[in-house]
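> Attaching a predicted model along with its sequence, questions to come.
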Amino acid sequence: MTDTKNPGEKTLSVAQPKTLTLKRSGVEQGVVRQSFSHGRTKAVVVEKVKRRAHGPETGKPEPAPPSPPSHAPRPPQQQQRPPAGGGGGQRPSGGAGPRPQGGGRPSGVVLRTLTEEERSARAHALADAKVREAEERKTAEEEARRRKEREVAERAEREAAEARKREEEDRRRVEDEAKRKAEQEAKKRFGDDESARAAVPAAASAATPSSSSPRPARPAGTTPASTTPSVNARTAVQEPDEEERRPVRRGSGAGPARPVPAPKPANKTTTQKSRGRLTVVTALDAGEERERSVAAFRRRMQRLKGHAANEPKEKLVREVTIPEVITIQELANRMAERAVDVIKLLMKQGQMAKITDTIDADTAQLIAEELGHTVKRVSEADVEEGLFDVADAPEDLLPRPPVVTIMGHVDHGKTSLLDAIRKTNVVSGEAGGITQHIGAYQVTAPSGAKITFIDTPGHAAFTAMRARGAKVTDVVVLVVAADDGVMPQTVEAIQHAKAAKVPLIVAINKIDKPDAKPERVRTELLQHEVQVETFGGDTLEVEVSAKQKTNLDKLLDIIGLQSEILELKANPNRPAEGTVIEAKLDRGRGPVATVLVQRGTLKVGDIVVAGAEWGRVRALVSDTGASIATAGPAVPVEVLGFNGTPEAGDRLAVVDNEARAREVTDYRSHQKREKQAARATGMRGSLEQMMSQLKTSGRKEFPLLIKGDVQGSVEAIVGALEKLGTDEVAARVILSGVGGITESDVTLAEASGTAIIGFNVRAHKEAREAAERLGIEIRYYNIIYDLVDDVKKAMSGLLPPTTRETMLGNALILQVFNITKVGKVAGCRVTDGVVQRGANVRLIRDNVVIHEGKLGQLKHLKDDVREVTTGHECGMSFENYQDIRVGDIIECYRLETVQRSL
């Protein structure tokens, strides 16, 4: 360190600079044993600070500091008192006087005086040191107070533990005394004196230490005589418990420790008391120390707890959810009751049941209420809650295109009219010139608005298709041919429209024909309560020509006007809902369903449920064959991705996940199987009913296996064949489905002895080969007329033929001749018709038929003849009958067999 006092003087320097610090003086270190509550101790290093008193506190005068040299006068500001509580004998290291070294001799080095800033910094440091020392002193006092409280608590705990130990020792002493008395009474009762006398020398020898065994430890201050136990047959040295053998550890601050008693000598031969009789239990427990049994421990706990455990617990009342069918075990679990109690209640009601038996919901409710629980009934149909018909907010509804269904009689030009609107040629692809499928299309009107059309077949067998079309439609267009008028399917379409409560628009088609009479159509519609506007009604009507494309724009304008009146709206921003219009099985694409979306938006990837089938949408195909990503309200679309082919008419809905879809489809599949089983049971009945039906009616069945291209066609075929049945013969459909004819179908047909009918489908190669090998007939049809007619003829062959009588003539017996070896012969005159040989005859006497049989011989004069006409006489004899009289009348007739038909 360098410093310059005056200019021109020499520089003062110190060889080794040192840091100026404040050090404590009089600090010593020591070791203190710290004790803990659990008996452990620990050595802790502490510091002992000796405080130096100043001035009047000690009574000794403070030594005066050495006077500074004359050339460095000490200012009065430098005279500071040392801080209270700090190192009393330590003066500030930055003083201006000479620094004392060794024995206090001046070092001869003169230091510079402190500046104002240094003095203020040192004052602040001293003040901070005072505050810090005050805080440390306060912390030390708090720690001492806590230590004292902790020691008091530990002392109280030790006293309580010692008290508990003394109580336990007293209790054990009492129990040992009671046990000893009980053993003495048992010995007196069984008279086991010899065993007691034999145990005396054994106990004495065990109590005397041998030369080879180590001598037990003797406590200090005792004599050997005082440590030797007295030998007695009825007294044994008690072995100290483990708690008594363990020394008690105490901390250093817990007061004087109690002397640990020396362990008493123990010998198992003395503790093992002699038993009166050798049993299996005593033989096995001979070398073991007796311990308290579990039962004794439980009795002790009951005595400690009192009778609280025997008090009846409060019964918990639960809300039990009961489905339609539940097992006894599941019901007991939901009620938190024992299954035995449930079975007891059932037995009281007269019902014997096992724990795995099922009971109905009513019985389960009675049991739950009798046990004091509340019941919540649920049904399996609850899985469909929230699946359909969830109301939308009015502000979320947006306009949507109308859905128009075209209906009418067959060959009235429905598909031709739709082709003219769409500018397509669907009719050319239809077999037989008739529509046999339901179709859905979307067109754009001249005004720019979109309209969805649904085309329905007009054949009588497609009633279900027309009903489905009427259910999903907003407007029905009734097509009536001007040259044909109102026909049966026209009337049916009117009834469907009225049942669906939708507006009706009449399109009078084929007005371009020469024999067209539109006024006739309007008049005939009045008979079915359809009054058009021309006759003052409220039903819109328009005359059109699909061939000449006349008034098609007018028809579209009327449809748009009707849809504006209806104010059709739907919410596109929600999960989709719709109806399956048609379904089929494509060999390349799998199950394909034609769906009309009614609410929401259907997207690729959605999980959908339709009837008993579900799947994930793999692709959406529009009516034009283009793949689309979404389909909004009133948009017809083909959906690919179903696990199986749904049925036409099923409602489609989008669900959240596959688990929900499986839950819904499982319930619907179960319901479907139950309905089929109930229908089959109702048709067949019991075995006795079946036998009685065979005896009385003799109804014959014509088995069939039907495969079609679409679900609607198969449904129509099955419905048409069921209508052909009579009381004597009926068609029984073994299997019906969509898709091609497979090998399994041929196997089923061979097992049931039935024929296979394919409608617009063909058999696979394997199925065709199997059918040829097994001799199974496969018939293909593409027109429903031909299919129904052929099945009708085949079923007619099962009908029994009828017998019809044809009257030939009558004859009157004039005389009876008795001829030897021939019998009686009647001489007759033919009064009416003709009598033929071999014909059937009746013998009538007094207007009562006496005999029916055959004519044996017929003779005219002496010759055998084939027939005798009116007015001639002849001789007749009957086969195996001789009782003939004069005046009887003979009727001659012929039986003819006539084949019946349906």
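On my side now, so go ahead.
> going forward, measure contacts and count neighbours with C-alpha atoms only.
Will do.
> Just want to check the distance between Thr550 and Leu417.
10 Å (Cα to Cα, to the nearest Å).
> more crowded one of these two?
For Thr550 versus Leu417, neighbours defined as other Cα atoms under 10 Å are more numerous around Leu417 (23 against 17).
> Surely that one touches Ala546?
Yes - using Cα atoms under 8 Å, Leu417 makes contact with Ala546 at a distance of 4.6 Å.
> which SSE is the most centrally placed residue in the chain in?
Nearest to the geometric centre of the chain sits Glu663, at 5.7 Å (Cα atoms, centre = their mean). In the assignment (DSSP states H and E), Glu663 maps to helix 658-684.
> Report all helices and strands that the top strand by length along the chain contacts.
Looking across the chain with DSSP state E, the single longest strand is strand 802-819. Contact partners of strand 802-819 among helices and strands, from 3 or more Cα pairs under 8 Å, 6 or more residues apart in numbering; DSSP states H and E: strand 823-833, strand 835-836, strand 889-898.
> Second structure follows, compare the two:
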Amino acid sequence: MSDSDGKKTLGLLSGGRSGQVKQSFSHGRTKNVVVETKRKRVVVPKPGAQKSATGTAGAAMGDPSKRPAGISDAELERRMKALAAAKARESEDEERRAAEEQARAEERERRRSEAEQKEREEREREERARQKAEEEERKRQEEADEAARAAAPAPVEAEKAPAADRSAPRGAAPAPSPRKVDRERDDRREVKGKPTRGDDDVRRAGKLTLNQALAGGEGGRQRSLAAMKRKQERARQKAMGGLQDREKVVREVQLPEAIMVSELANRMAERVADVVKALMQSGIMATQNQTIDADTAELIIEEFGHKVVRVSDADVEQVIDSVDDKPDDLRPRPPVVTIMGHVDHGKTSLLDAIRKTKVVAGEAGGITQHIGAYQVTTDSGATLTFLDTPGHAAFTSMRARGAQVTDIVVLVVAADDAVMPQTVEAINHAKAAKVPMIVAINKIDKPSANPQKVRTDLLQHEVVVEEFSGDVQDVEVSALSGLGLDDLLEAIALQAEVLELKANPDRAAMGAVIEAQLDVGRGPVATVLVQNGTLRQGDIFVVGEKWGKVRALVNDKGERVEAAGPSEPVEVLGLNGTPEAGDVLNVVETEAQAREIAAYREQLAKDKRAAAGAATTLEQLMARAKDDKNISELPIVVKADVQGSAEAIVQAMEKIGNEEVRVRVLHSGVGAITETDVGLAEASGAPVIGFNVRANAPARNAANQKGVEIRYYSVIYDLVDDVKAAASGLLKAEVRENFIGYAKILEVFKVSNVGKVAGCLVTEGVARRSAGVRLLRDNVVIHEGTLKTLKRFKDEVPEVQSGQECGMAFENYDDIRPNDVIEIFEREEVERSLG
């Protein structure tokens, strides 16, 4: 509001609302107050006030009166630049979005065109395939019609037709004319005036839908191509003069104790569905994968009209040819010579000298770890097969296998060492195998050589050499200088001539597995010594619980050969697993026979192991469990390069231990150390021992993560010694007592807060407070314990020498008397080891 002078005064603007409010006070007083409420001001923009920011800003800059209050020129210019930049960014974003949208549209168009092109090409390809199939079908039908027309008699005269009908077989349908066949085919291809695809095209049309299956008819399940061919063949046979019923082929069906339904149908050459149907009619609900007993199968076989030949499971091995050879078929064969003897007596060195090679240099530690098989041709042209066996005590079983396949044993004895334990074992193996023996006294060039002592020592083991009027040849040789090698070969040839060794090379091969290993690049490999027949590439064989087909043969020189005759050692590739060393290899005719024999042997081995486990009574198990609690075990996992080494290591481990500790081999196998071996070792807290093998990368990583120790060895001496040392760590330390003195009780005193104290005289040795004591009364031990106090006069002392008096008090024992003797001793723990 304003007064008359034009000055503005404070006041309420018009538009407010006034009223009275009654106020209440204390003591009943009231007061009326006049109040006025002010309405909220609402700002409504004028029409046309929304102008572009640029125009407004330009007007504001051009006209200072329209510029917002408090805005300087610099601030207004900065705002204008920011506004222009925002406008530019917005326009750029719109252009970019438009370009992206256009690119997406072009990509969709390109994909659509590619899809259409691909679909068009697919339709064309299908159309070409359909036309080709129709053309082939038409050609086949024309050929069938042509054959039918050629076979059917030509109707030359109407009078000859009845005669032709009379000459036709009874029941045979007249051959349709070619025109009628074509018309029927066209009718089949046209349904309701629309051409349809042939049976062959319908069969290839795709998957069968549920609607087609329910509808049946043309859209139902179609015949296979083989069924269509059979149908055409029947139609052709019918057109050529009628079908002839096939004669029933009666077969001899070999029936084991149990047989699968599908296998029974296969042996009868009947359909599986027919066999299942016959079983259902007999009240037996069985599928083709179920096994039925022999009695039920016999009824089914007789129902189908076949003959039953009952066989047992063991009859599967009868296919192995065990016919004796005729004398006319036998041919001379090279002798198999096994070199035996004590370790480090020069067996391999002697063989190297004969072969003029360096085999011993390739063996770890200069010790033969495997059985090696080699062929040598002498200067005289004779061929000899040598088996080099290890001499270490752990390889006893390997030497035993070497003696089983050999013809002649060459016993190598060092002239400077005479007869040793493994020499005696070799003599026993040779006697058990009943093979002749030739003694090679090696290292004859050493100054300490005494060949006469060797001959004398051999007398103790019933080996009498020719020099002592015996029948055993002995030759003095030197592997280093080559002295006497010709005499040794001559002795071997003479012995072989006496034996008259012969074999039939024209029969199925039979041989013995000398060694077996799992090669990383070649798979299971077996070193086989062929004993009879000829083993050829491609032969199917069974060896122990394994079978295979000869993929390759490698001789002792590393060369690939096509065949191996009698007495020839070869490496055989193509097995389905690693056989046991010592298994017999037999060649069979078919792969099915090999599978059957291997499966039978494997099942037989499983049953034998199960029977051995079941034979243990409950009392025996309880007693064994009680014994096991008192025995500490060192578990190990063994992996070796060949089967013979693994077997030898396991046997050596079984010999380590005593009544307190033993070594238990959790698992032994052939081949590289795998992740499975590491997992087994971790679960049992066992180390993994690799003999001439290494762990693969996953196994190494797993061992590092799980903390499993993997130890590698190449010499069996070191392996046995380390395991023996580890097992010795499980032995409890032996506690020994060392007597250090005696004391005699002269008087007994009662001391408060201490109890009875013995006044003693040390009569022998020394008395120590830390030592153990025994109280002897009339040379009988009545208490054993420790000293509570040891005093000299009134002072506590650690020890008292002989001849001095002292006071002693026992811990928790007061029954002491004069003239009792106190025995003083010290205990010490002594580490034990397995011998």
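Now that the structure is in, tell me what you want to look at. Just so it is clear, the structure is predicted and the values come from calculations on it, not from any experiment.
> buried set for the helix holding Glu663 of structure 1?
Using 16 or more other Cα atoms under 10 Å as the burial criterion, the residues of helix 658-684 of structure 1 that qualify are Ala661, Arg662, Val664, Thr665, Tyr667, Arg668.
> What residue in structure 2 is paired with the fifth one?
The reference is to Tyr667 of structure 1. Counting by TM-score structural alignment, Tyr667 of structure 1 lines up with Tyr600 in structure 2.
> can you pull the contacts of the nearest residue to that match once chain neighbours are set aside?
Closest residue to Tyr600 of structure 2 apart from its sequence neighbours, by Cα to Cα, 6 or more residues apart in numbering: Asp313 at 7.2 Å. By Cα atoms under 8 Å, 6 or more residues apart in numbering, the residues touching Asp313 of structure 2 are Pro256, Glu257, Tyr600.
> which of the residues you listed map to contacts in structure 1?
Compared against structure 1 with both residues aligned by TM-score structural alignment, their matches' Cα atoms under 8 Å, those retain Glu257, Tyr600.
> Redo the contacts of Asp313 of structure 2 as JSON lines? Include distance to Glu317 of structure 2.
Formatted as JSON lines, those follow (distance: Cα to Cα, whole Å):
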{"residue": "Pro256", "distance to Glu317 of structure 2": "13"}
{"residue": "Glu257", "distance to Glu317 of structure 2": "15"}
{"residue": "Tyr600", "distance to Glu317 of structure 2": "9"}
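> Between the contacts of Asp313 of structure 2, which sits nearest Asn704 of structure 2?
Using Cα to Cα, Tyr600 comes nearest to Asn704 of structure 2 of the contacts of Asp313 of structure 2, at 41.6 Å.
> Next, find the distance separating the closest one from Trp547 of structure 2.
When distance is defined by Cα to Cα, Tyr600 of structure 2 is 12 Å away from Trp547 of structure 2.
> And for His392 of structure 2?
Relative to Trp547 of structure 2, His392 of structure 2 is positioned 32 Å away (criterion: Cα to Cα).
> Equivalent analysis for Phe739 of structure 2, please.
Phe739 of structure 2 is 70 Å from Trp547 of structure 2, by Cα to Cα.
> can you check Ala297 of structure 2 too?
29 Å.
> Which one's more surrounded, those two?
Set Ala297 of structure 2 next to Trp547 and count neighbours by other Cα under 10 Å: Trp547 wins out with 28 against 23.
> Now which residue in structure 1 aligns to the more buried one?
In structure 1, Trp547 of structure 2 lines up with Trp614, judged by TM-score structural alignment.
> same check, this time on Ala82 of structure 2
That one, Ala82 of structure 2, aligns with nothing by TM-score structural alignment.
> so which helix or strand takes in Ala82 of structure 2?
helix 73-151.
> now for that helix, which elements pack on it?
Helices and strands touching helix 73-151 of structure 2, by 3+ Cα pairs under 8 Å, 6+ apart, are helix 53-62, helix 178-189, helix 199-203, helix 225-239.
> just checking, which of the ones you listed sits deepest inside the structure?
helix 199-203 (a mean of 16; mean count of other Cα atoms under 10 Å).
> Who are the packing partners of the next helix or strand after it?
Using DSSP H and E, the next helix or strand after helix 199-203 of structure 2 towards the C-terminus is helix 210-215. In this structure, helix 210-215 of structure 2 makes packing contacts with no helix or strand, judged by 3+ Cα pairs under 8 Å, 6+ apart.
> and helix 210-215 of structure 2, which stretch of structure 1?
Using TM-score structural alignment, helix 210-215 of structure 2 pairs with nothing in structure 1.
> Please apply the same query to stretch 524-533 of structure 2.
Stretch 524-533 of structure 2 covers residues 591-600 of structure 1 once aligned (TM-score structural alignment).
> Show me how far that stretch is from its chain's centre.
Here the centre of stretch 591-600 of structure 1 is set off from its chain's centre by 26 Å, with Cα atoms, centre = their mean, to the nearest Å.
> Buried by neighbour count: which residues of it qualify?
Pro591, Val592, Ala593, Thr594, Val595, Leu596, Val597, Gln598, Arg599, Gly600.
> so the first one touches Ala583, yeah?
In other words, Pro591 of structure 1. Yes - using Cα under 8 Å, Pro591 of structure 1 makes contact with Ala583 at a distance of 7.4 Å.
> any residues in contact with both of those two?
Thr645.
> Quick one: the strands in the stretch 401-550 of structure 1, in order.
403-408, 439-444, 450-455, 475-481, 504-509, 540-543 (DSSP state E, counting those that start in this stretch).
> highest average neighbour count across those strands?
Comparing these on average neighbours, where mean count of other Cα under 10 Å defines a contact, strand 403-408 leads with a mean of 29.
> Average offset of that strand relative to structure 2?
Here strand 403-408 of structure 1, set against structure 2 after superposition, deviates by a mean of 0.4 Å using mean Cα distance after the TM-score superposition for structure 1.
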